[in-house]
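Enquirer: below: sequence and its predicted model.
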Amino acid sequence: IIEFWYDIHYYWTDGYGFSLTYEQACNGLLDMFNFM
C-alpha cells in the first residue's frame, strides 16, 4: 500500500496529474517550434 501511495504521489507531482508540469512543457515546446 505504501508503494502504491508513492506511485500516486510521484504521478501527481511529476507526471500528467499535475497541470503545471504539462503547462511548462507545452510552453517550452511551443517556443522551440516557433523559433524553428
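Expert: Arrived safely.

Enquirer: every contact and neighbour count from this point should use C-alpha atoms.
Expert: Will do.

Enquirer: which strand or helix spans residue 26?
Expert: Residue 26 is part of helix 19-35, with elements assigned from DSSP states H and E.

Enquirer: buried set for that helix?
Expert: By 16 or more other Cα atoms under 10 Å, helix 19-35 has no buried positions at all.

Enquirer: quick one: it to chain centroid distance?
Expert: Distance, stretch centre to chain centre, for helix 19-35: 11 Å (Cα atoms, centre = their mean, to the nearest Å).

Enquirer: got another one to weigh against that:
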Amino acid sequence: MDNSDENLRQFERTARNMQSLAQYSRSNQINKEWVRYVAV
C-alpha cells in the first residue's frame, strides 16, 4: 500500500460504479457489497 489515498479513491470509484450497475445483475450486487466490505 504505497499510496493509500489513491487506493481509497480507486475503491470509492469502483464502489460507485458497482452501485450504479447493481440493479442490472446479481453478480454486480455481490461485487458492490464486497467492495464496500473491503473499503471499510
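Expert: Nice, I can see it. Being a predicted model, the structure only gives us computed values, none of them experimental.

Enquirer: TM-score for this pair?
Expert: After superposition, the two chains reach a TM-score (TM-score structural alignment, normalised by the length of structure 1) of 0.51; 21 aligned residues with a Cα RMSD of 0.8 Å.

Enquirer: the helix holding residue 26 of structure 1 maps to which residues in structure 2?
Expert: Helix 19-35 of structure 1 corresponds to residues 4-20 in structure 2, going by TM-score structural alignment.

Enquirer: mind listing residues that contact that stretch?
Expert: Identification of contacts with stretch 4-20 of structure 2 by Cα atoms under 8 Å, 6 or more residues apart in numbering yields 1, 28, 29, 31, 32, 35, 36, 39.

Enquirer: what's the burial count for the fourth one?
Expert: Read that as residue 31 of structure 2. 17 (other Cα atoms under 10 Å).

Enquirer: repeat that for the first one.
Expert: When neighbours are counted by other Cα under 10 Å, residue 1 of structure 2 registers 6.

Enquirer: return the distance of it relative to residue 30 of structure 2.
Expert: Distance from residue 1 of structure 2 to residue 30 of structure 2, counting by Cα to Cα, to the nearest Å: 25 Å.

Enquirer: go on, the last one?
Expert: Using Cα to Cα, one gets 14 Å for the distance from residue 39 of structure 2 to residue 30 of structure 2.

Enquirer: residue 37 of structure 2: which element?
Expert: helix 26-39.

Enquirer: what does that helix contact?
Expert: Contacts of helix 26-39 of structure 2 (Cα under 8 Å, 6+ apart): 8, 11, 12, 14, 15, 18, 19, 21, 22, 23.

Enquirer: what residues of it count as buried?
Expert: The neighbour-count check on helix 26-39 of structure 2 (16+ other Cα under 10 Å) flags 28, 29, 31, 32, 33, 35, 36 as buried.
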